[in-house]
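A structural model of the following input is requested.
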Amino acid sequence: MAAVALAAGASALAAPAATAAPVSPLQPLSVMDELDALSADSVGPEHGEALPAPSEQLAGLNRLAGVPHDLDPLTSQLAPVTGLLGS
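Model (predicted):
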């Protein structure tokens, strides 16, 4: 999250300069590719491989969102037992 915030801040500083550059209509722009490029440029080369790219971090968050659905079979089997144990 810190890397995403850092990249977002860097992109806010680079926005005025980016408006001066001509944009080719043939090349589609990808927000995640630009965010990855900005974060790679803002981190030193000695730390670049240690930090995951923002796109990898967001992919990890998407996988994490599916965990409750993956646990549904287990929690449904434990539901009768938890009623007996009380709180």
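
From here on, just use CA atoms for contacts and neighbour counts.
Will do.

ok, now how distant is the residue nearest the centre of the chain from Ala40?
Taking CA atoms, centre = their mean, the centroid of the chain lies closest to Leu58, which sits 2.2 Å from it. Counting by CA to CA, to the nearest Å, the separation of Leu58 from Ala40 is 16 Å.

circling back to that earlier point, which is the next helix or strand following the host helix or strand of the residue nearest to the centre of the chain?
Per DSSP states H and E, Leu58 falls inside helix 54-65. Note on helix 54-65: by DSSP H and E, the next helix or strand toward the C-terminus is helix 67-85.

before we go on, could you also do this sequence so I can check it against the first one:
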Amino acid sequence: MISTRRIVAAVGLAVGVTGLAAPMANAAVSEAPKPLNPIAELDKLAVSEIPAEYQAALPKVSRQLAGLNRLNEGLDELHQVTDLAAPVTGVLPAIEP
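A predicted model of the protein is given here:
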């Protein structure tokens, strides 16, 4: 069996190590860099292997995603119009998104 002294010593050692490690971990967290922007990182990765003179010719990922957002907004507006016209015309109820 493990003696009580050994258990107390092991617990004391664990508390001591934790007490020393906590301030160091806190310092590492407080000096952490700003959070990463995934879209900016994708823009960097997309042109990382492309020669510098050709990088400007490629569309950025962020610009392409913005275009998709505009397309989705346009489709939502079209869907709102067709929802209003569907009961009047009787043509569109069979079409579901």
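
Next, the TM-score between them, please.
Put the two chains on top of each other and the TM-score (TM-score structural alignment, normalised by the length of the first structure) is 0.49; 60 aligned residues with a CA RMSD of 2.5 Å.

Give the burial count for Met32 of the first structure, as a bare number.
14 (other CA atoms under 10 Å).

I'd like to know how far Gly67 of the second structure sits from Gly74 of the second structure.
Distance, Gly67 of the second structure to Gly74 of the second structure, using CA to CA: 11 Å.

list the buried ones in the lengthiest helix in the second structure?
In the second structure, with assignment by DSSP state H, the single longest helix is helix 61-89. Using 16 or more other CA atoms under 10 Å as the test for burial, helix 61-89 of the second structure gives Val61.

Point to the residue nearest the middle of the second structure.
Most central in the second structure under CA atoms, centre = their mean is Pro38, positioned 5.7 Å from the mean C-alpha point.

State the distance from it to Gly74 of the second structure.
From Pro38 of the second structure across to Gly74 of the second structure, the span is 25 Å (CA to CA).

What about Asp36 of the first structure, how many residues nearby?
Look at Asp36 of the first structure: counted by other CA under 10 Å, it has 20 neighbours.

same question, Asp43 of the second structure
Using other CA under 10 Å, Asp43 of the second structure has 15 neighbouring residues.

Within the helices and strands, which one has it?
According to DSSP H and E, Asp43 of the second structure maps onto helix 38-46.

Which helix or strand lies directly C-terminal to that helix?
Per DSSP H and E, the first helix or strand lying C-terminal to helix 38-46 of the second structure is helix 52-55.

wait, what's in contact with Leu38 of the first structure?
For Leu38 of the first structure, the contact set (CA atoms under 8 Å, 6 or more residues apart in numbering) comprises 7, 10-11.
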